[in-house]
Every structure is written in C-alpha cells, then in structure tokens.
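J.: Quick one: sequence and predicted model below, then my questions.
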Amino acid sequence: MDFNYKTIVITGGAGFIGSNLAMYLQEHYPSARIIIFDKFRTGEKFESGNFTSLGHFKNLIGFKGEIITGDINFKEDLKKIAQIDFDILYHHAAISDTTVMDQKLVMQTNYQAFLDILEIVLQKNAKMVYASSAGTYGNTKAPNIVGVGENPENVYGFSKLMMDMSVRSLLKNNPELPIVGLRFFNVYGEREFYKGKTASMILQLGLQALKEKKVRLFEFGEQRRDFVYIKDVILANILAASAKKGGIYNVGSGIARSYNDIVAYLKEVLGDFDVEYIPNPYKFFQTHTQADITEFYQDLGYQPKFDLKTGILSYIAEIKEIAKGL
C-alpha cells in the first residue's frame, strides 16, 4: 500500500511501537500526513512505581509531522481526532503495564476508549489497525492460535480480548470492514527505553550485563516466550493497513525462545557475565508463548525477517548507548 498523500493518525504515537511506526512512515512515505495523538508523560505513577504514560518526547526527536496532546479517556480530546479527515488510524494508546490492578481504569482506557475511537473510524469509513496482545491467551497451551485458548489471567489481557470480541462481532455481519487487530507477543527494540521496568528483557538484561556484570532471571531461565523485533512489528502494521477485509492476527517471530537463550546471545556480543536465578514473585507469569503466524502469512504475506539472534545483534548498539548514559 502506498501511504503517500494519505492522512494517518497514530494514537500512542510517542510510545515504543507508535513512535517507530511514525518514523518509518515519515522515512518511506514523505508525502504522507502523519498525526500523532499522545497523552505524554507526566510525573504520575501507578502503585507499582511505573509511569502512567509511556509516551516520551525523546522518542519523537526528528519527527516532522503533527502532534496532538490528549487522553483517549476524555471525550473532549477525542473530538480532536473526530475533526480530522483521516484515511488510516493506528491505535496504540493503552495501559500496557500488566501489573496495574485497577480493573476499572484498565477497562476504561483499553476497552471503552477503544470503542469510542472505533465509532469515529466507522463514521469516517476509514481503516483501523489496533494493538491487541498475546495476553489474551494467558497460560494456555502454545503454540497460540487466534480463536483458540483465549483465557486471559489478568485484566490487561481481558481488556484486549474484549476489544477483539467487539471487532469479531462487527466483522460477523460485515467481514469487509477494514478493521485489523494485531496480537503483539514480546516486542523488543529501539525506542523502548522509556517503558522503564516494562521494557523487554532483552533491554533489561543487556543493561544489567553492561552495568553490573551480572543478570537476574527467574528460576531457572527456561521459560519460553516469542520475542519479536520491532522492525518486524512495524512490517506487520504496514501489511495490516493493506488488508481488504478485517481480521485478528498474531504478530510474533513464530518461534519460542528461553531467557537463557537471550543470555547466551548477549554473552556473544558483550562478553562473559554472571547469572543469578531468583524466585518468581508474580502469581501470574506466562511460561510459554509462541505465535502461530500461519494465517497472517496466508492472508497478508507476513514473514518476520529477524530471529532472536539477529534482532539482538541489530539492537545491541542502542543498548550500549543507553548504558553509557546511565
């Protein structure tokens, strides 16, 4: 799809995935009108100590498009989106911190606000690509297949599943609606630093190795996740906008790797360091995720280009730069 001369709105555009998407579109489609809508960071934090907003201006240094500050929970702010004659809306704004226990706030932000934005999109006959999550699967058996084993174990995963269920209901009566949900697995890569403690284990372990010469893993590092590099995630977003019909797809590498695998690859590029195994304090923790990406490949040609090793190799220069500033 050619995005040139299209008007594109990205909610959560100052966050990790949203900012990477904005920069990609700016570079490859210079005639596109790109508008970022983001709450941006304040000093406000959740009880966990994590920031309530992960949007950060430094993710957008070099961005030449338009910026709207707003909160998706506020109807008055959503009117700013409704006033735009857009072609595509990428919805990445959400509470993505899985440790947040305020169920009302998570459901309002992730689900109810999504319905409000979806209504705007439908009124404009525009396309929508939105962020769902592997959290919809909880700890059900991998490989994870859309429509199978959808049993979330925290309110974050539940909120994302409710988004998907609403879209399924719409598509049942009108399958040609260009509304596409992307269930992201464990995304890592450039511009995730401002996620803080919710950043990927690739970044967290890399920084621990560089600064402390020791990393900490939950016993005994054999938990397996589907780690997907940000450049493959951006590819998925681009492909989803070209869909001729609606749908929900997994976005992962298609391969589950252990935390010990991450450590092994980091040692290859950073040298040796110690590993300490500690008890897992979390009641809920996904021990094995793996995206079945067959349908995404068949429908839209999604083929990840980075395995875990090549992703880490591509990312390591930024990890080193971040470590220098800490």
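T.: Yep, that arrived. Numbering: from 1, shown residues only.

J.: Going by C-alpha atoms from here, please, whenever you check contacts or count neighbours.
T.: Noted.

J.: Tell me which stretches of the protein form helices.
T.: Remark: helices assigned in the chain by DSSP state H are 16-28, 75-82, 103-106, 113-124, 155-173, 201-212, 230-240, 259-270, 294-300, 308-324.

J.: Can you pull out the residues in contact with the shortest one?
T.: The set of residues external to helix 103-106 that reach it, using Cα atoms under 8 Å, 6 or more residues apart in numbering, is 95, 100, 155-156, 159.

J.: thinking residue 128 is in contact with residue 88, fair?
T.: Yes: using Cα atoms under 8 Å, residue 128 is in contact with residue 88, at 5.7 Å.

J.: Between the two, which contacts overlap?
T.: residue 241.

J.: Taking the contacts of helix 103-106 together, which two end up most distant?
T.: 100 and 159 (12.1 Å; Cα to Cα).

J.: For the two, indicate the residue with more neighbours.
T.: Neighbour totals were compared for residue 100 and residue 159, and residue 159 leads with 27 against 18 (other Cα atoms under 10 Å).

J.: From residue 198, how far off is that one?
T.: Computed as Cα to Cα, to the nearest Å, the residue 159 to residue 198 distance reads 18 Å.

J.: next one: residue 254
T.: Distance of residue 254 to residue 198, computed by Cα to Cα: 22 Å.

J.: dropping in the other structure now:
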Amino acid sequence: MKDKKVVVTGGLGFIGSHITEGLIENNEVTIIDDMSAGKLDNIKHLETENIDFIKGDITELNLKSIFDDKDYIFHEAAMASVPKSVEDPVKCNRINITGTLKVLVAAKDTDVKKVVLASSSAVYGDSQNMPLKEDEPLKPMSPYAVTKATGELYCNTFTDLYGLQTAALRYFNVFGQRQDPNSQYAAAIPNFIDKILKGERPVIYSDGEQSRDFIYIKNVVDANIKVCESNKTGIFNIGHGKKTTINELVKVINEVMETEVEPVYEDPRTGDIKHSLADVSKAKSFGFEPEDKFKDELRETVRWFAGGVKAK
C-alpha cells in the first residue's frame, strides 16, 4: 500500500501500533486512541512526520470530519478484555458496538473505500468442530465475544445495504513485540516469557494438553493490508492453521531462551476452552500465507521482551 491516507483506531495498542508501523513508510496515518490501554511508547520508534495522533474516544469524536479525506480505516479500538467485559458489559457494549457503528456510519458518509474490523476467534466459543471455519455457528461466551460478533454483523449489513466495503478479521492467538504481559487479557506467550525472565515458573491451567493457534503479529499486519488492498469482503479467520499445545509452547520457549524452567500446573479456569484451530483457507483468497517460522518468531519476541537476551 502506497500514498494512501489511512486511519488506525486503537493505533497505540499492541496490534494497532504494528499496523501503523506497517503503513507509515509509504502512507499518511491518523491514529485515534483514548490511551485507556494504548501507549505512546508503542510508536516512539517510528518517524512521526507521517503520523497524526488524535487523542479521544471513538464514541465521542466527530469521526466524519476525521474520515473525510481518508482512503481506509483499520478499526482496532475496543475493550479487548474478556474479564473487563464480564465486569462491565454496558461499557463493553458502548465501546465495541456503538463505537464500531459510529466508525461504519462515518465511513459510509465519506469517501472511505474500505473498513477492516478487528474481530476475534472468541466468537466461536467452545465449539469443537476443528478446524474452525467462518460458517461455523457462533457461540459467544462473554459480552466481549458478543460485541465482536455484532460488529461483524454490522459490517456485513453496511456492505450489503450501503455498498461500503468491509472485512472482519477473526484474530486467533496473536503474539509478538509490545504485547503487555501484565494485562488482564495477557496471552500465554508474553506471560510465559515474562515469568521465565523473572526467574519464575509459568503457570499452566489444566494439564497443558489444551491447544491454541498462535499467529505472529507481522502476519496479522500482512493480513490487514492485503485484505484492504483486495476486493474481498466478509469474515476471515486469521490464524496460522496449526495447533500447538501449551506444553509444547513452554518447551519451545525454553529452547529459545536456553532455560529449563518447569511450569506449575493448576486447576482449569472456568470458561477456558480446550482447543482452538483456524481454517485459514478463505483468507488465502486475498494472499494470506503465514510462514511456518514459529521458533524464529518466538525468538524475535523473546529478544524484544528481554532487550537483547541471547536467544538460541
């Protein structure tokens, strides 16, 4: 993508800052972020002359004036914590549903060519039909998952009713640099790396044979840009299409970090799913092809968290 004017909502967050990084060299990027979770530190390494930062809440800003001369919208802003959504479903609804609706209305009313929505594999709930396909019946098990499913429906409706091109990307277990290991929604990889760096034993809930589909952040950025440049609309799984058990994950992290830390096993957590695996064949239609470099990707992630730790 070159010479475009784009907006990244939630552009100071983990995924949003990486999308900004992937676009900034050849495009003008406007970031909208209320800084409730995002950090300016996440873009401090970037040349800022092509970045316009607007601090504010997407439910309160005049988005139409912001979108007026923009080409594309990458909508990453959200309450991304399942526990927080359970604690305050009304706030989650306001941010994730009302916010998404406002983004879509503003895009429809301007010359925006496409909106790419960050959705989540959480919409599948505890479905056992692996690998998960986009036409699988949804079983959202939290207010967060409900809001993501609703955002997808709104995207489809705006495409069908108003002709606004939209794509909703169902992220699976994303990992990489700048992910917060201390957040309520911390993923296994940053949490395990952080624990081992501190000389602590990572905690595995259940027997560790539960599996996840881990996808590196740079592949997620690639998916966002490729679907945006394509004429594809609809819902797409964004995962690796490969399952890794939590026990296997700890083993590989130990190999990369040259450690032999044994995890602590605790009782399963209520609501945790046993397995998650994406069928990514639909996303291949716009050129999404994640590389099979899991250990290398973990190595890069470890280096960032450790600030240059020796990684085997």
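T.: Here it is on my side, so go on. If you're wondering where the values come from, they're calculated on a predicted model, not measured in any experiment.

J.: Any idea what the TM-score is?
T.: Here the TM-score for the pair of chains, by TM-score structural alignment, normalised by the length of structure 2, is 0.91; 302 aligned residues with a Cα RMSD of 2.0 Å.

J.: sorry, back to before: with respect to residue 242 of structure 1, which of the contacts of helix 103-106 of structure 1 is nearest?
T.: Looking across those and measuring by Cα to Cα, the closest to residue 242 of structure 1 is residue 159, at 25.8 Å.

J.: Mind telling me what the closest one corresponds to in structure 2?
T.: Under the alignment by TM-score structural alignment, residue 159 of structure 1 pairs with residue 147 in structure 2.

J.: Just list the residues touching that match, thanks.
T.: Going by Cα under 8 Å, 6+ apart, residue 147 of structure 2 touches 92-93, 96-97.

J.: Compute the number of surrounding residues for residue 267 of structure 1.
T.: 15.

J.: Give me the aligned partner of it over in structure 2.
T.: Residue 267 of structure 1 maps onto residue 254 of structure 2 when the alignment is built from TM-score structural alignment.

J.: quick one: its match and residue 261 touch, right?
T.: Yes: counting by Cα under 8 Å, residue 254 of structure 2 does reach residue 261; the two are 6.8 Å apart.

J.: If you map the contacts of residue 147 of structure 2 onto structure 1, which are still there?
T.: Retained in structure 1 by both residues aligned by TM-score structural alignment, their matches' Cα atoms under 8 Å are the following of the contacts of residue 147 of structure 2: 92-93, 96-97.

J.: Next, check these against the strands and list the overlap.
T.: When these are checked against strands (DSSP state E), there are no matches.

J.: what's the offset of stretch 195-210 of structure 1 from the middle of its chain?
T.: Taking Cα atoms, centre = their mean, to the nearest Å, one finds stretch 195-210 of structure 1 lying 16 Å from the centre of the chain it belongs to.

J.: Show me the contact partners of that stretch.
T.: Here stretch 195-210 of structure 1 makes contact (Cα under 8 Å, 6+ apart) with 16, 50, 54, 97, 186-189, 192-193, 214-216, 262-263, 266, 270, 273, 312, 319-320, 322-323.

J.: try stretch 84-100 of structure 1
T.: Outside stretch 84-100 of structure 1, the residues within contact range by Cα under 8 Å, 6+ apart are 6-13, 17-18, 38, 46-48, 50, 52-53, 72, 106, 109-110, 121, 124, 126-131, 154-156, 198, 241.

J.: which one in structure 2 is aligned with residue 112 of structure 1?
T.: So, by TM-score structural alignment, residue 112 of structure 1 is matched to residue 98.

J.: isn't its match right up against residue 57?
T.: No: counting by Cα under 8 Å, residue 57 is not a contact partner of residue 98 of structure 2; they are 11.3 Å apart.
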